[in-house]
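Novice: Sequence and computational prediction follow.
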Amino acid sequence: MSRLAGKTALITGSTSNIGRAIAEAYAAQGAHVVVSGRDDARAHEVVERIRAAGGRADYVRAELDGTPEASRALAREATAILGGRIDILVNNAGIFPPGTTLTVEEDTFDRVYAVNVKAPFFLTQTIAPAMIDAGGGVIINLGSWVARLSVPVGALYASTKGAMETLTRAWSAEFGPRGVRVNAISPGVIRSGDQAPGTRTPGDTMMHGTPAGRLGTPEAIAAAAVYLASDDAEFVHGTVLDVDGGRTGVAVIAEPVAARV
């Protein structure tokens, strides 16, 4: 059965990795999706993959720089392409420049908050009222495991994802009673789609000592996004769903010992 048949969806940052996997999964479940991002070549590849598989997809180029105008322009164009309504919004686009607290410059700070927090804030500000007027909708934000299990690098990025998880709960309180479900997914360490199989990275080390014991895949996040967008999650509000192989909640400190006879 198609869990999203007849639905429309806008996924930001959907030309690669997690966003691309969500767009493809939504289309496979019957949704008409708008792929958005800045890389025209990659975007057209995603759209063609979806169409070749029998799905419906279109591309809207978006430079989400944090200005209300940029977010409103994307919402306006996506709404027109999707026949006048957006049923599902996935706030996925984000940037993670390297650096520590001691090395981050002000322009980097402002840029990361603009893309990771301001852009989804103003996009939600624009789209949520239309969802309410249409009788309901779904908003899914992307958080991160580093928002709650701190590491000594990436404080700036982690703080933006903490902000998105907080906004998830705030928006759920604000919009939930008016028919718009708001939830978030907190991915663990995810293997890049262009990473060669068998290649070890620092991420593999981060997943050592977890129940999964390995990196996650974009498809695992996409499966969670399908669930949260579907009617199966109709009683789920204001939740941050950890899809992280147990990274934030569990520590495996020893190998299981066989029971003695």
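Specialist: Perfect, thanks for sending it. Numbers count the residues shown, from 1 in each chain.
Novice: switch to C-alpha atoms for all contacts and neighbour counts from now on
Specialist: Will do.
Novice: what element comes up after whatever helix or strand residue 36 lives in heading to the C-terminus?
Specialist: For residue 36, the enclosing helix or strand under DSSP states H and E is strand 32-37. The C-terminal neighbour of strand 32-37 among helices and strands, as given by DSSP H and E, is helix 40-52.
Novice: gap between that next one and the chain center?
Specialist: 19 Å (CA atoms, centre = their mean, to the nearest Å).
Novice: Name the residues of that helix that come out as buried.
Specialist: Buried residues in helix 40-52, counted by 16 or more other CA atoms under 10 Å: 43-44, 46-48, 50-51.
Novice: What is the subsequent helix or strand relative to it?
Specialist: strand 56-61.
Novice: gap between that next one and the chain center?
Specialist: Relative to where its chain is centred, strand 56-61 has its mean C-alpha point 17 Å off (CA atoms, centre = their mean).
Novice: try stretch 104-111
Specialist: 23 Å.
Novice: Check stretch 74-93 too.
Specialist: 15 Å.
Novice: put this beside the first:
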Amino acid sequence: MKLEGKVAIITGGAGGLGKETSLLFASEGAHVVIADYHKNLAEDTAKEINGLGFCVDVSKRDQVDRMVSEVIQQFGKIDILINNAGITMDSTLVKMTQVEWDQVISINQTGVFHCTQSVVPHMIKEGYGRIINTSSIVGRMGNFGQTNYAATKAAVIAMTQTWAKELGRKGINVNAVAPGFIMTSMTEKMPENVLQRMKEKVSLQRLGTPRDIANTYLFLASDDSSYINGAVIPVDGGLSI
């Protein structure tokens, strides 16, 4: 198993891409810690994989620090951090409210900062770590109605590459994944003609699956990627080329 004995925190780990990653990591031998805003979902998913579940708002530093402290007490280390938690509050520039801007920034950007800064001292102590941040193709391409979301995903790329420079010498690899169109519970509700247009934009002519993203997280979290640092891997079926 690729992650035997590793301790992995997965934010947003109780739904969608995060849950798929939690299930996969557990099957590969990791001790999975699920940090999710939804308490019941976090606890239910944790029970499913015999992991730990925490109700955490990553925009609140005290909640993040409390979770990290409890994980260290339980396991003595943190090997892997998947910064997967994120939200969307879409609106065009002229209609976007301050609340829509602030909330997306606080979760998608500040939340990544909070979790990483809280975990990194423990990784430095062990001389080992894998940090994987969830960006998006819109972080490089932009997207209509997503000023706030695209800004955070561009910031995640910048933070990833900065941290790779700072932390690589400490034995910590920092990389990012940039998903494209992924089939989730939200996209499944879209009209078939809309889904078809999305597929036609992708050179592979299909939408991605949550497992496509989870497999990439697994690769970056494992020793198979030991010489990859500061990379931003698009998992988009060729949409961004």
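Specialist: Happy to help now that I have it. Keep in mind the model is a prediction, meaning the values are calculated, not measured.
Novice: picking up where we left off before, other SSEs contacting the strand holding residue 36 of the first structure?
Specialist: strand 8-11, helix 17-28, helix 40-52, strand 56-61 (3 or more CA pairs under 8 Å, 6 or more residues apart in numbering; DSSP states H and E).
Novice: And the contacts of that strand?
Specialist: 6-15, 20, 23, 26-27, 43, 46-47, 55-63, 78, 81-82, 93 (CA atoms under 8 Å, 6 or more residues apart in numbering).
Novice: Residue 119 of the first structure: which of the buried residues of helix 40-52 of the first structure is nearest?
Specialist: residue 43 (19.5 Å; CA to CA).
Novice: Assess the claim that the closest one and residue 59 are in contact.
Specialist: Yes. Taking CA atoms under 8 Å as the definition, residue 43 of the first structure is a contact partner of residue 59 at 6.6 Å.
Novice: Next, count neighbours for the aligned partner of residue 148 of the first structure in the second structure.
Specialist: In the second structure, residue 148 of the first structure lines up with residue 140, judged by TM-score structural alignment. Residue 140 of the second structure is flanked by 15 other residues according to other CA atoms under 10 Å.
Novice: Now the closest residue in space to residue 140 of the second structure that isn't next to it in sequence: which helix or strand?
Specialist: Sequence neighbours aside, residue 154 is the residue nearest to residue 140 of the second structure in space, at 6.3 Å (criterion: CA to CA, 6 or more residues apart in numbering). Assigned by DSSP H and E, residue 154 of the second structure falls within helix 147-167.
Novice: Quickly note the distance from the residue nearest to residue 140 of the second structure to residue 178 of the second structure.
Specialist: Distance of residue 154 of the second structure to residue 178 of the second structure, computed by CA to CA, to the nearest Å: 10 Å.
Novice: overlap in contacts of these two?
Specialist: By CA under 8 Å, 6+ apart, the residues touching both residue 154 of the second structure and residue 178 are residue 135.
Novice: Wait, residue 139 of the second structure touches residue 152, no?
Specialist: Yes. If you go by CA under 8 Å, residue 139 of the second structure and residue 152 touch, sitting 7.3 Å apart.
Novice: neighbour count winner among these two?
Specialist: Per other CA under 10 Å, whichever of residue 139 of the second structure and residue 152 has more neighbours is residue 152, with 26 against 21.
Novice: OK, contacts around the more buried one?
Specialist: Per CA under 8 Å, 6+ apart, neighbours of residue 152 of the second structure: 104-105, 108-109, 139.
Novice: now it: how far from residue 108 of the second structure?
Specialist: 6 Å.
Novice: cool, and residue 189 of the second structure?
Specialist: In terms of CA to CA, residue 189 of the second structure sits 24 Å off from residue 108 of the second structure.
Novice: How are the strands of the stretch 101-250 of the first structure distributed by residue range?
Specialist: Taking DSSP state E, counting those that start in this stretch as the test, the strands found in the stretch 101-250 of the first structure are 137-142, 180-187, 240-243.
Novice: Would you tell me which of those strands gets closest to residue 152 of the first structure?
Specialist: So among the strands of the stretch 101-250 of the first structure, strand 180-187 is nearest, using CA to CA, at 18.5 Å.
Novice: what's that closest one aligned against in the second structure?
Specialist: Using TM-score structural alignment, strand 180-187 of the first structure pairs with 172-179 in the second structure.
Novice: Just the residues contacting that stretch, thanks.
Specialist: 123-124, 127-137, 156-157, 160-161, 163-164, 167-168, 213, 216-217, 220, 226, 228-236.
Novice: ditto for stretch 129-138 of the second structure
Specialist: 78-84, 112, 116, 120, 123, 150, 153-154, 156-157, 160, 171-180, 217, 220-221, 234, 236, 240.
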